[in-house]
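Trainee: with the sequence up front, the predicted model follows.
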Amino acid sequence: MFDPVLFDLSDGVATITLNRPDAGNSINETSGMALVAVVDKLRAQDAVRAVVLTGSGKEFCVGGDIDEMLHAADLSALMQAGIPRLHAAVSRLAELPCPVITAVNGPAGGGGIGLALCGDIVLASQSMKLRGGYSAIGLSPDLGASWQLARRAGAAQAKRILFLNEPVGAEECLALGLVDAVYPDDRLAEEACALAARLAAGATASFGRIKQLVDGAGTRSLQEQLALEAGYMIASAGSRDGREGVRAFMEKRSPVFRGR
């Protein structure tokens, strides 16, 4: 037996690894439940200061397990049982009050797109590519794939990717703003770990407030945003990290942040 989703916590960095390499890290009922459990475990860990989500093997996540779908007695019932739990996990992962990095180590398709793009920062390998896949088998997006594509690349590009199901390579994804950086395959893990370590040493309470301000900015008026900014600035200024950051700046030294 093996764990379909691996979890490691070291020096404040939590690493989640999708671990079905022989099946393209596709999500079936078992791995979906494992991912939900890992995200719930992650949220209960106060020691987590940054998160990396990646895949094992040569693919990040090709989406749902087509073989499981094919053999399901009732495909709609299968989706109804699994999708809400997975959606809750994706939402909780994206909304963590600390930086989330996705290290997309290879192809991502279907629901794998939603997972790949749910990070605050998305790093990709040169072999990474996206492929919608849903409409090719008569289904529609899940795990936030449509939202992430539209948010990062705009509605027109999202529809092109999801309508045509043509592979979109790493460099094109970078040009479209779908990913934030592209690295050679053999450097991606190293770069993701280095970035996570850098962020984990930072003011993670500040990062959490920044996430809430930026992620919700499109739904608020300027007045509402200014009010929230004021509240967060006052809270930050009264925190240990806020005082430490200002003091370190004046003393021309590196701050030592405790985070959330």
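Mentor: Great, that's in hand.
Trainee: only C-alpha atoms for contact and neighbour calcs from this point on.
Mentor: Noted.
Trainee: dump the residue contacts of residue 98.
Mentor: 48-51, 204-205, 207-208 (CA atoms under 8 Å, 6 or more residues apart in numbering).
Trainee: please name the nearest non-neighbouring residue to it.
Mentor: The shortest distance from residue 98 to any non-neighbouring residue, by CA to CA, 6 or more residues apart in numbering, is to residue 208 (5.2 Å).
Trainee: for the helix or strand hosting the one you found, which positions count as buried?
Mentor: Per DSSP states H and E: residue 208 is located in helix 204-215. In terms of neighbour count (16 or more other CA atoms under 10 Å), helix 204-215 has its buried residues at 204-213.
Trainee: hmm, who's touching stretch 12-26?
Mentor: Stretch 12-26 is contacted from outside by 3-9, 38, 42, 47-65, 112, 196-197, 200, using CA under 8 Å, 6+ apart.
Trainee: try this one side by side with the last:
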Amino acid sequence: MPSPDRSRTRPEETLAQLRELFLAEGFASFNIGDLAERLRCSRTTLYAVAPSKEQIVVAVVRSFFKTVTERIEARVAASGDPARQLAVYLEAVAAELQPVSAAFLADVAAFGPANEVYQENTRYAAERVRSLVTEGVRAGVLRSVHAPFVGTAVAEVMNSIQRGAVQSATGFDAAQSYRHLADLVLAGLATAPADERAVTGGSLRYEVADGVATIELDRPESSNALDLPTARALGDAAEAAAADPGVRCVLLLGRGRNFCAGGDVTAMHGAADRAGHVLELARTAHRAVLALAGLEVPVVAAVQGAAAGAGLALTLVADVVLAGESATFLTAYAQAGLTPDCGTSWLLPQVVGLRRALTLTLTDRRLTAAEAADWGLVTDVHPDEELAEAARQAAARIAAGPFPALGRTRRLLRDAPARSLADQLSIEAATIAETAASAAAGARLDAFVK
């Protein structure tokens, strides 16, 4: 008999004991006398839970699913990553069903009122899966699919598991079945490999030629401001470049008069749920920033007109920044009453120093191209009409340079602030040794010696 928990009331303790008994052995074979004997209690104690055996069973089943749901949701809430929450949910369902006997599930399926409780829980689970899929799609970590269909399909499989059909066909118990369901759903919804995605569209152009992956923002009528589709396409393009073994350099461009005016403030203003929209946009843009920052090849950016907010951040993840004489650089967040995003608060102090970073963010000072070059934001300044060609030539020179040495050099410098000198020296030693073994290094060393 389960041991009593003195912190509970007597009916609560009885309910918990019944739950443990039913989960282990089912309930169809017990009458009230059997239950009283197994729990070593009186019938009166049992009837304090509910006035009949049938109602006791329903109370126990409802209590079980309520407790399980609370524990599952606690695990989901503890995972703030949209990429993991669907996995956490389905894995938690499997874990909670691990101790449940086949007899209990069979009895639930056979007893109408208990089965209705199960069906209520299944409908809730289907809706929860739908909402988690929707959130994952919005965050750009799951494929764009019809979330209600996925929820309905998952619910049908859950019903088949509960009826025993899956176990009859596969031999899997309920917990095993849910784990396989989680694997299947997540494999099907996982974002496609970058080289399988279409990264061109109405707001961005992507092409690879002669080792240079050109990513061009193409919303000139909106100063190339990042809305959700553009931010998503930018992340796709950066990941496509990372996955392409032929890419040696990435070139960032903005079509029209301005490089990038930041996030789409008009869309933010018009959103019914402004906070929700801004959060979704920030997370989507952050995926793009991380993809660009993590590239194993150098990044060149050509800036004409305004580079503001997220546009400024894109220049900060670039390694060579060429500016037209018309270019201006500003954070722009204070103007909109907002705080920095896209890594600006982390990247800007590294590039210009903390004091200057504070000046730019707190006062919304606008730097000219010449000032930006003086501050270290810009590598070179060119006449506007010569900027595009200068940028393409710079990217071409890098693409023709020693590979993988230039990309690894980028990584060494970009990652250094997070390491101690001792760790950096260790990484440098390993990297130069690995690079020395490359064919490109061998050819250049031969030519150097000769």
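Mentor: Great, that's in hand. Quantities reported herein were computed from a predicted structural model and do not represent experimental measurements.
Trainee: give me the TM-score for these two chains.
Mentor: After superposition, the two chains reach a TM-score (TM-score structural alignment, normalised by the length of structure 1) of 0.92; 250 aligned residues with a CA RMSD of 1.3 Å.
Trainee: you'd agree residue 54 of structure 1 is up against residue 106?
Mentor: No: between residue 54 of structure 1 and residue 106 there is no contact under CA atoms under 8 Å: 9.4 Å.
Trainee: tell me which of these two has more neighbours.
Mentor: residue 54 (27 against 24; other CA atoms under 10 Å).
Trainee: map that one across to structure 2 for me.
Mentor: In structure 2, residue 54 of structure 1 lines up with residue 253, judged by TM-score structural alignment.
Trainee: give the aligned range of stretch 420-432 of structure 2 in structure 1.
Mentor: Counting by TM-score structural alignment, stretch 420-432 of structure 2 corresponds to 221-233 in structure 1.
Trainee: buried residues, that stretch. List them.
Mentor: Quick answer for stretch 221-233 of structure 1 (16+ other CA under 10 Å): 225, 228-229, 232.
Trainee: among the residues you listed, which one lies nearest to residue 134 of structure 1?
Mentor: residue 225 (36.3 Å; CA to CA).
Trainee: in contact with that closest one, which residues are there?
Mentor: 213, 217.
Trainee: same thing with residue 174 of structure 1?
Mentor: So residue 174 of structure 1 contacts 180-182 (CA under 8 Å, 6+ apart).
Trainee: of the residues you listed, select the buried ones using a PyMOL command.
Mentor: For the buried members of the contacts of residue 174 of structure 1, the matching PyMOL selection, counting by 16+ other CA under 10 Å, is:
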select buried, resi 181+182
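Trainee: okay, the contacts of residue 174 of structure 1 in JSON lines with secondary structure and distance to residue 241 of structure 1 next?
Mentor: Formatted as JSON lines, those follow (DSSP: H, G, I helix; E, B strand; the rest coil; distance: CA to CA, whole Å):
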{"residue": "180", "secondary structure": "coil", "distance to residue 241 of structure 1": "28"}
{"residue": "181", "secondary structure": "strand", "distance to residue 241 of structure 1": "29"}
{"residue": "182", "secondary structure": "strand", "distance to residue 241 of structure 1": "32"}
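Trainee: which among the contacts of residue 174 of structure 1 gets closest to residue 167 of structure 1?
Mentor: For these, the nearest to residue 167 of structure 1 is residue 182 (16.3 Å; CA to CA).
Trainee: the closest one -> structure 2?
Mentor: Match for residue 182 of structure 1 (TM-score structural alignment): residue 381.
Trainee: cool, residue 166 of structure 1 as well?
Mentor: Taking TM-score structural alignment, the alignment pairs residue 166 of structure 1 with residue 365 from structure 2.
Trainee: ok, residue 249 of structure 1 to residue 201 of structure 1 distance?
Mentor: Distance of residue 249 of structure 1 to residue 201 of structure 1, given as CA to CA, to the nearest Å: 16 Å.
Trainee: pick out whichever of these two has more residues nearby.
Mentor: Per other CA under 10 Å, whichever of residue 249 of structure 1 and residue 201 has more neighbours is residue 201, with 18 against 11.
Trainee: next, the contact list for the residue opposite that one in structure 2 once aligned, please.
Mentor: Aligning on TM-score structural alignment places residue 201 of structure 1 opposite residue 400 in structure 2. Going by CA under 8 Å, 6+ apart, residue 400 of structure 2 touches 211, 248.
Trainee: please enumerate the strands of the stretch 101-250 of structure 2.
Mentor: In the stretch 101-250 of structure 2, the segments counted as strands under DSSP state E, counting those that start in this stretch are 204-209, 212-217, 249-254.
Trainee: after the last one, which helix or strand is next? Please name it.
Mentor: When you say that, I think you mean strand 249-254 of structure 2. By DSSP H and E, the next helix or strand past strand 249-254 of structure 2 is helix 265-270.
Trainee: so which bit of structure 1 is the following helix or strand past that next one matched to?
Mentor: Sequence order places helix 274-293 as the next helix or strand after helix 265-270 of structure 2, per DSSP H and E. Aligned using TM-score structural alignment, helix 274-293 of structure 2 spans residues 75-94 in structure 1.
Trainee: quick one: the matching stretch to structure 2 mean distance?
Mentor: Its matched residues in structure 2 lie on average 1.5 Å from stretch 75-94 of structure 1 after superposition (mean CA distance after the TM-score superposition for structure 1).
Trainee: any residues touching that stretch, and which ones?
Mentor: 29, 32-33, 35-36, 39-40, 43, 69, 72, 100, 115, 118-120, 142-144.
Trainee: among the contacts of stretch 12-26 of structure 1, which ones are buried?
Mentor: 4-7, 9, 38, 42, 47-65, 112, 196-197, 200.
Trainee: quick check: the gap between the match of residue 166 of structure 1 and residue 331 of structure 2.
Mentor: Taking CA to CA, one finds residue 365 of structure 2 at 8 Å from residue 331 of structure 2.
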